[in-house]
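J.: Build me a model from this:
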Amino acid sequence: MNTATDPIRLIGCAPDLLPHFERLNRHWIEKYFTIEPTDIAALQHADKDILSKGGKIIFAAAEDEIVGTVALKHIDAESAEMTKLAVDEKFQGYKIGWRLVKEIMRIAEELGYKKVVLYSNTILVPALNMYEKIGFREIPVEPGRYQRSNVKMEYTFGAEHPQYTVAGELKTLINEWGQLLANISDMQAAARPKAGKWSIKEILGHLVDSAINNNVRIIRAQQISLLQIPGYDQEFWVKGQAWQFMNWQNLIKLWTIFNEHLVLTIRTIPTEVLQHTVKVNENEPVTLNYLIVDYVIHMKHHLSQINELFNLKKDTI
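T.: Sure, this is the predicted structure:
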C-alpha cells in the first residue's frame, strides 16, 4: 500500500459500517481464539450493546475499503473499556492500530472519562507492546469478563507518570552505551587502572549487581510501604560474582538484558505506589520514585567512570 496515494482516513460510525465491525473482529478472534457470548452481543448488535449505551465505534478506511476498527464501551461515569480493536491483515504494518487507539483515547478524554481499561491476552505480544508504549499499565484481571483474557490494562487521564520518564532515560542509556562498550576488547576491559581499583569489567559487573538488588527493591516496595530491606556489600558482590573473569561480550549482554527488563519493570509501576517508602539499612527512608531516579543517576556515574578509564569519546552524561 502506498500511503502517499492511498491515505488512511479515520471515520465515525454509520449503520452501514457495522457489518465491517463484525467482519474484522470475527476474523481475528476466530484466528486466535473462539467466539464467546459477549462477542456475539457486541458484534451482531453493536448498535444496542455499544452505541445506544453511550459508547463509540470508529473505523479506518483506505479509499473505499474499511480496514480497521475499534470501540469504546461505556462502563460508568468515570471509566470506559476500549474493545474490539481489529485491523485487516493486508494492511497491518502501517500503524493503523496505533492511530485507531490514539483516536479512541482522544474521544474518551473528550467525553470526560478519567480512565480506560482493556482486556487482552499474553499471546498478542505486538498489541500489548503498543498499549504499553501508549501508556497503559497492567492491573489484576477479574475472572469472568472474557474467557480468552488473561491480561487487563488501564490508562488514567491526567495522571503524572514519572516512571515513564525514568524508564525512557534508562532505555536511552542502554541503546547508546551497548555499542560503545562492545568496542572495548576483553583485555582492555579486564585491565585495572591501579591496585585496588575496579576494572571496566568489574564496574559493569557492579552495575549488574545494582540491577539485581534494585529489581527486588522495586518489586517489594510496590507491595509494602515503609519497607525495610538490607543493603549489599558492593566489594563482596563484585568479587563473589567473579565479574573480572567473565567474557566481556557476555557481560555486556547480561547488563543489557537485565536493564531492558528493568525498563519494563519501572514503566509498569502503578503511579499510586511511587510514594511508598523504602529504608535501606540505617539510611533515611526514601520513596520508590526516588529509588528509581537514583538508580539511573548511579548508572550514569559509573558509565562516566568507564568513559574516563577508556576514552569512548562519549559526551559527558
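
J.: drop to CA atoms for contacts and neighbour counts, all remaining ones
T.: Will do.

J.: So residue 72, which state does it fall into?
T.: strand (DSSP: H, G, I helix; E, B strand; the rest coil).

J.: dump the residue contacts of it.
T.: Residue 72 sits next to 50, 55, 56, 57, 80, 81, 82, 83, 104, 108 when contact means CA atoms under 8 Å, 6 or more residues apart in numbering.

J.: what's the answer for residue 163, then?
T.: Contacts of residue 163 by CA under 8 Å, 6+ apart are 266, 267, 268, 269, 271, 289, 292.

J.: does it count as helix, strand or coil?
T.: Classification of residue 163 using three-state DSSP returns helix.

J.: mind checking how far it is from residue 277?
T.: To residue 277, residue 163 is 15 Å away according to CA to CA, to the nearest Å.

J.: got it, and residue 42?
T.: 44 Å.

J.: Please enumerate the strands of the stretch 101-250 of the chain.
T.: 115-120, 137-139, 151-156, 227-229 (DSSP state E, counting those that start in this stretch).

J.: Could you dump the ones you listed into TSV with distance to residue 217 and mean neighbour count added?
T.: Formatted as TSV, these follow (distance: least, CA to CA, whole Å; neighbours: other CA atoms under 10 Å):
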stretch	distance to residue 217	mean neighbour count
strand 115-120	28	20
strand 137-139	19	17
strand 151-156	23	19
strand 227-229	8	17
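
J.: one more, for comparison:
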Amino acid sequence: MLKRPEVNEYPPYYKEYVNHVPEGDLLQILDDQQKETMNLLIDLSEDAAEFRYALYKWTIKEVIGHITDTERIMCYRLLSIGRGEKEMLPGYHDDEYVKMAKFNRFTLQELLHHQSLVRQHTILLLGSMDNEALRQRGRANGGEVTVRAIGYIIAGHELHHRRLIVERYLNSGRFLGEGNGNA
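T.: The predicted structure is shown next:
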C-alpha cells in the first residue's frame, strides 16, 4: 500500500489536493474515484454537460477534459521521475489546454471514456512502481516532488474538481432550470 507523502515531498500548492485524499489503499481510491465520477455524470444530457455556472467558466465537459489532461501530464511526470529523470519537467497552462482541446465538440460519454482509460493507465503505472521508484524525487513545474506524492496529487485533483462540479454546477439554481449561464 502506498504511504501518504510527507509535506516535504511536494510543493505547498498541492497541499489541498493531498490532504483531501482519504486514508486507505491509493490504488483502490483511484479506481473507486473514477467509478464515482462516472456515476455522478453518466446520466447528464449533452446540454447539461455544456453548462457554465458563470460567464467564462469551464463547462462540465471542459472540467472533465481538464481532469483527464492533468492526469496525463501527471502520469508523464510519475513515469519520468520514477525512471530517474533529473531534468526539470515543464508546467502547463490549463486554460490554454482547455481552449485548444475544444472539449465541447466531444460527447460527455466520449470524455468519460477517455478519463476512464487514462485512470486505468495511471493505476497500472503506479502499481508497477516499486518502493525505490515511489520514493524517487524529481523536479516538475518549478518544484520538487516524489512519485508517490504525484499519485496523491492526481487523486486529490479529481476530488477537488468533482466537489466543484457538485457545488457550482449540479447544485446551482441555474443548472436546475433557471437558465444555464452559457454565453
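
J.: ok, back up a step: could you identify the buried members of the contacts of residue 72 of structure 1?
T.: Neighbour counting by 16 or more other CA atoms under 10 Å classes 50, 55, 56, 57, 80, 81, 82, 83, 104, 108 among the contacts of residue 72 of structure 1 as buried.

J.: Tabulate these (CSV), appending distance to residue 300 of structure 1 and secondary structure.
T.: Below are these laid out as CSV (distance: CA to CA, whole Å; DSSP: H, G, I helix; E, B strand; the rest coil):
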residue, distance to residue 300 of structure 1, secondary structure
50, 50, coil
55, 47, coil
56, 46, strand
57, 46, strand
80, 41, strand
81, 40, strand
82, 39, strand
83, 41, strand
104, 39, helix
108, 39, helix
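
J.: Which of the residues you listed lies at the shortest distance from residue 120 of structure 1?
T.: residue 83 (9.2 Å; CA to CA).

J.: Distance-wise, check the closest one relative to residue 106 of structure 1.
T.: In terms of CA to CA, residue 83 of structure 1 sits 15 Å off from residue 106 of structure 1.

J.: Residue 221 of structure 1 - how many residues pack around it?
T.: Neighbourhood size, residue 221 of structure 1 [other CA atoms under 10 Å]: 24.

J.: corresponding residue for it in structure 2?
T.: Alignment note: residue 221 of structure 1 maps to residue 81 in structure 2; criterion TM-score structural alignment.

J.: how close does the spatially closest residue to its match that is not a sequence neighbour sit to residue 84 of structure 2?
T.: Using CA to CA, 6 or more residues apart in numbering and skipping the chain neighbours, the partner closest in space to residue 81 of structure 2 is residue 138 (5.2 Å). The spacing between residue 138 of structure 2 and residue 84 of structure 2, counted by CA to CA, is 8 Å.

J.: which parts of stretch 117-127 of structure 2 are buried?
T.: So for stretch 117-127 of structure 2, counting by 16+ other CA under 10 Å, buried means 118, 119, 120, 122, 123, 126.

J.: Make sure residue 204 of structure 1 is actually in contact with residue 255.
T.: Yes. In this structure, residue 204 of structure 1 is within contact of residue 255 by CA atoms under 8 Å, at 7.3 Å.

J.: Between the two, which has more neighbouring residues?
T.: More neighbours surround residue 204 than the other of residue 204 of structure 1 and residue 255, with 26 against 20 (other CA under 10 Å).

J.: wait, what's in contact with that one?
T.: Here residue 204 of structure 1 is in contact with 251, 252, 255, 302 (criterion: CA under 8 Å, 6+ apart).

J.: Apply 10 Å and report the result again.
T.: 181, 189, 198, 210, 238, 243-244, 248, 251-252, 254-255, 299, 302-303, 306 (CA atoms under 10 Å, 6 or more residues apart in numbering).

J.: got it, and residue 42 of structure 1?
T.: Neighbour list for residue 42 of structure 1: 21, 22, 48, 49, 50, 51, 71, 73, 83, 84 [criterion: CA under 10 Å, 6+ apart].

J.: so the helix or strand it falls within matches what in structure 2?
T.: According to DSSP states H and E, residue 42 of structure 1 maps onto helix 37-44. Across structure 2, nothing matches helix 37-44 of structure 1 (TM-score structural alignment).

J.: Tell me how far that helix lies from the chain's centre.
T.: Going by CA atoms, centre = their mean, to the nearest Å, the spacing between the C-alpha centre of helix 37-44 of structure 1 and its chain's C-alpha centre is 30 Å.

J.: try stretch 263-277 of structure 1
T.: So, by CA atoms, centre = their mean, the centroid of stretch 263-277 of structure 1 is 12 Å from its chain's centroid.

J.: can I get the buried ones among the contacts of residue 72 of structure 1 in a markdown table with distance to residue 234 of structure 1?
T.: Shown next, in a markdown table, are these (distance: CA to CA, whole Å):
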| residue | distance to residue 234 of structure 1 |
| --- | --- |
| 50 | 57 |
| 55 | 55 |
| 56 | 55 |
| 57 | 56 |
| 80 | 48 |
| 81 | 47 |
| 82 | 47 |
| 83 | 48 |
| 104 | 49 |
| 108 | 49 |
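
J.: and which of the residues you listed is nearest residue 117 of structure 1?
T.: Distance ranking of those against residue 117 of structure 1, using CA to CA, places residue 81 first at 4.8 Å.

J.: Pretty sure residue 303 of structure 1 sits against residue 207.
T.: Yes. Under the criterion of CA atoms under 10 Å, residue 303 of structure 1 makes contact with residue 207 at 9.1 Å.

J.: residue boundaries of the helices in the stretch 1-150 of structure 1?
T.: Using DSSP state H, counting those that start in this stretch, the helices of the stretch 1-150 of structure 1 run over residues 18-32, 37-44, 46-49, 96-110, 125-134.
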